[in-house]
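> Need coordinates for the following:
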Amino acid sequence: MSALNGAMPHVQVLAAAGARSLAECAVPLGQSGWVSFMVGTADRDTLDATLRTRLKQVAEVAAVSDRRIMARRADEVRQVSDAFLAEASLQMDASLDVKSTVRRVARTAVPAIAEGCVVHLCLPEGLRAVSLAHVDAGEQQWLGKVAAEDAWLTAALQRVLDSGQALALKGEGLRGGPFGPASSGAGRAVRAISVNPLKARGRTLGTLTFLYHRTVVADGASGFLAGLAARAALAIDTSTLYEERRRHVVSLQRHLLPSELPRVPGLELSSAYEVGDVSLDVGGDFYDAVPGAGGEVTLLIGDVCGRGAEAAALTGLARHTLRTLIEDGSTPEHALERLNQALVREGTSRFVTALVAVLVPDGKGFRVRYWSAGHPAPLVRRQDGTVAELLAHGDLLGVLEDIEYGSESVRLAPGDALVMFTDGVTEARSADGTFFESRLRDEVARQGAGEARGFAERLAEAVVEFRATGADDIAVLVARAESAG
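Coordinates of the predicted model:
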């Protein structure tokens, strides 16, 4: 005891108890910790082999207990990490919109993982910060400026992109940058940063950066951060691919429909098209309007069964066949017959429905004759708001070699409107299972009370607002005779 520092608290305690000799056993613990056991004796001879054996046994028990505690803690951390990653995946996968997805990535991580988070993506114009979050809302603007403009951070991110490996910096590793004690302003609170590459499906999409105010958070978390980055990258990549496919589908769909409707004296034409399928396959609905030399106009609307590339091909075939034949002077009956023959020759398993209406000027209104090939019956909205369904019957196209077409006629007085649509309108369902068909006439009466130019768009919007289920597209074509005076 005399050889020890008498000022040390444990020496003072042992000396006060009468100890003259000291035996100590030190045991290393997990996370760089230590524990020591000390026994003081009245004389040195008491420190025999038996006491040493007892101390060794105590040390072994302590070491085993520590390993068990550390294993249990590691298992708890693993369970919490797995649960967080699962919840984060659900949150990030909840949207197929790219902007919404990257916002969810940042908001999911703050403050659960770190005090700040920045998502950078590799865009055509270069690496750009697209989303960020900070636990202190007052630091959002500072973090946004650093993420967009700081050269030190940009260089660090580029190192990660070039190597494909994660990077963790603290202490001296932050020197020269906007973070750490040596920096100024809000960056002084940041004690460490970690940067993980966002990689999915063989592509590097960008980086995921975390800012820590507590360095301990960044220690030993490489596996967890890599897992989170992988999930974030997959969600972002999925959203990006979805957006690209959507643009392609919209472009293709646009080419399957007329770019604009013709101007017909005495008529106001309007149309609308709404995609109903979340899988983003091209739909089979089509419409067109073909003006004639005598002031008449032929309206076409149809629907190809199914979706996808084959449906798109048949949609183009159906619309352009009918339009070309009518422009060349064929009657609607002949045009429908020729289209049916073409579809039968194709040997496709898909059928087509179509409705052709010819509107001929008749005094102050129009005389309408229409032909149906298995298509939903059109409606007429009179100027006083009453709505009537027109008789329509006929065989589907592309099924039988010899078919019959239903043909009827009606007159549109000034202010009256002919409303044509596909079955995506009637078969749209609300959350309680109600079909839109049950309220179609009321909506036609209501939406037709507004300006003639937007009649079709308003009706389609009413269907979309009503629809909770239903994967079919919606096409609406409306012709309203101009009101007298």
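
> C-alpha only now, for contacts and for neighbours.
OK.

> Any buried residues in stretch 443-450, and which?
For stretch 443-450, a neighbour-count test (16 or more other Cα atoms under 10 Å) marks 443-448 as buried.

> compare with the first, here's sequence two:
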Amino acid sequence: MTTANSRADEIDTSWPARLHSLWLSAQDVENVEEMARHVYAAMLAEDEVLAVTGSRWEGDRLRYLRVATTTQSTTTTTAAAGTAAGRPVPPPEPGRAVGRPVVHHHDLEAGAEGFAPEGRALADAGARYALESRFRLGEDDWASFSVGLAEPPGDPAALTSRLVQLSEVLVVSNRRIVEARDHERRLIEDAFLAEASLQMDASLDVQETLARVARLAVPAVAEGCAVHLFADLGGLAPVASAHVAADAQPWLADLARDDPWFADLVDRAVRSGECVVLSGEELDGAPFGPHTDGPGQPVHAVSVSPLRARGKALGTLTFIYHRGEEAVAGTRLLDNLARRAALAIDTTTAYEQRRRHVEQLQRHLLPNALPVWPAADLDAAYEVADDSLEVGGDFYDAVVDREGRLAVVIGDVCGRGAEAAALTGLARHTLRTLLEDGVLPELALQRLNTMLLDQGTTRFVTALVAVLAPDGGGGCQARLAAAGHPSPLVRRRDGLVEEVRVAGLFLGVLPDTDLQPTSLRLGPGDSLVMFTDGLTEARSASGVFFEEHLPEVVRDCVVEEPETAAGLVARMSAFRATGSDDTAVLIAHVKGAAG
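Prediction:
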């Protein structure tokens, strides 16, 4: 007697139960091979079926053939890359929708023309008759799922229906696997692109950015990478390259620089404006591929992506693949990486150009050389601390007037940028002209104040002027006037450091600057140290101003040695943790011996 519980424990081997099990398996399998084993087993459970085959095609090229019989587990044969199957019967017509199976019947004893190599495999398994289901998986990607029988089926409609159902399971399973892999690949690609952007944007140095672009992609994208950019005279020139193998790097660099085939390839990519990918026979005549020697021998594919940013063609990004043409990065990754690389390169190039322009303009706002004066040596230093690529307002100058006296000037225009640069040039050249004519320091500053007020400028200027004249005793008499500028220091020959108090209001604010000039004597070996507030207002990490250490640093740095001004600025730079103001230092060191 059969009970309900015993019936429940029996395994249901009916076709609906097997099909249901297959649909469940289709949700979990991770690759087509695993799904194929489930499908083959389901069909081999049919009483009439002796063997099954599954084949994957790319156009008329066989990618692989799998065979399973009732007595033998699944075996897979992979066709040689590029080998055509020579199949007389064409694949599913191009207009047929993906996943719509078409079933063909084949009498294997009659030769089954157009059913190779599946027909031979089924005949070898003892089949004399076959049913074949063909279905499209992609644009040029299709598959064939076939069953071999000892004789025509007793119920052709039922077997055909089951063959179609299993084909549809394979289509759905393949779609899910492809979508899962595409999703995973996109996540990996997006993570790589995000990291690549961070790395490429981390530097504003052009050469460093170019090197990072090449290094980032090796070996993440390909085994080799070369970057070409348009040179100033037009035409593409190699600017960076990298290869996973150290001994292949010189080879790749030479090819990128000298090989005509390589040059034509990158030119083609620029002209087309699209990514160019070459593999297989397309590499004939190239310095890559199986017909070449050396490091290029194992190259299977090459891709070249144009570099464009902000509407400009910048160059190309070339990848060399040793890993096989099937591993060539997708167009989405290549285009995205090229776009990000182009933006990084364009940004750093623009930054470098502007930095050079700012440096050139800044040099024009400073004297080309300081004058040689018999009674004193002059030394100056200038440091740009701000990274905003705006011209600063610090300036200095020195002239010998018509009476043979030495006039030294240091000043600072409020703010940065074009307006500050224009005002800096006006202030420096105005003071230079007046002092060359022998005008006293306080009068020269007052004349400049009047000119600034007439200009209607919204910025103020600070300045310090000192005029030195030999006193006949080996030293110099100095007359100083300051307009809102930091007071200078005097380092005496014995190391004593003194502050020279000079009072006056900013220039360009009020008609009356209330300038109060002062005089002092500089003996042999004494130094007058003039500077802008970038020196005094530099702060340490604890918030201490460099001004507190300045007398001590001047005593140590301002000695009878070259580069004393540069040494003073270097000490400040090492001290500074915060603060980004430019710094100018001008030192007049009195020569001669005590009388």
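
> Once they're superposed, what TM-score comes out?
The TM-score (TM-score structural alignment, normalised by the length of structure 1) is 0.91; 482 aligned residues with a Cα RMSD of 2.9 Å.

> ok, of the buried residues of stretch 443-450 of structure 1, which one's closest to residue 465 of structure 1?
If you rank the buried residues of stretch 443-450 of structure 1 by distance to residue 465 of structure 1 using Cα to Cα, residue 443 comes first, at 12.0 Å.

> That closest one matches what in structure 2?
Matched by TM-score structural alignment, residue 443 of structure 1 corresponds to residue 553 in structure 2.

> Could you say which helix or strand holds that match?
Per DSSP states H and E, residue 553 of structure 2 falls inside helix 550-557.

> which one is residue 427 of structure 1 nearest to, not counting chain neighbours?
residue 435 (5.7 Å; Cα to Cα, 6 or more residues apart in numbering).

> Checking residue 126 of structure 2 next. Helix, strand or coil?
Going by DSSP: H, G, I helix; E, B strand; the rest coil, the secondary structure assigned to residue 126 of structure 2 is coil.

> Then residue 263 of structure 1?
In three-state terms, and counting by three-state DSSP, residue 263 of structure 1 is coil.

> so how many other residues sit close to the nearest residue to it once chain neighbours are set aside?
Sequence neighbours aside, residue 269 is the residue nearest to residue 263 of structure 1 in space, at 7.6 Å (criterion: Cα to Cα, 6+ apart). Using other Cα atoms under 10 Å, residue 269 of structure 1 has 23 neighbouring residues.

> Do I have it right that residue 482 of structure 1 meets residue 264?
No. Here residue 482 of structure 1 does not reach residue 264: they are 10.5 Å apart, not a contact under Cα atoms under 8 Å.

> Among those two, which residue is more densely surrounded?
Using other Cα under 10 Å as the criterion, residue 482 of structure 1 and residue 264 rank with residue 482 on top: 20 against 16.

> In structure 2, what sits opposite that one in the alignment?
Match for residue 482 of structure 1 (TM-score structural alignment): residue 591.

> Please give me every residue in contact with the nearest residue to residue 443 of structure 1 once chain neighbours are set aside.
Excluding the flanking residues, the one nearest residue 443 of structure 1 by Cα to Cα, 6+ apart is residue 459, at 6.9 Å. Listed by Cα atoms under 8 Å, 6 or more residues apart in numbering, the contact set of residue 459 of structure 1 reads 443-444, 447, 476.

> got it, and residue 472 of structure 1?
275-277, 283, 423-424, 428.

> what do you get for residue 471 of structure 1?
276-278, 424.

> I'd like the distance between the equivalent of residue 82 of structure 1 over in structure 2 and residue 364 of structure 2.
In structure 2, residue 82 of structure 1 lines up with residue 190, judged by TM-score structural alignment. To residue 364 of structure 2, residue 190 of structure 2 is 47 Å away according to Cα to Cα, to the nearest Å.

> what residue of structure 2 matches up with residue 183 of structure 1?
Residue 183 of structure 1 maps onto residue 292 in structure 2, by TM-score structural alignment.
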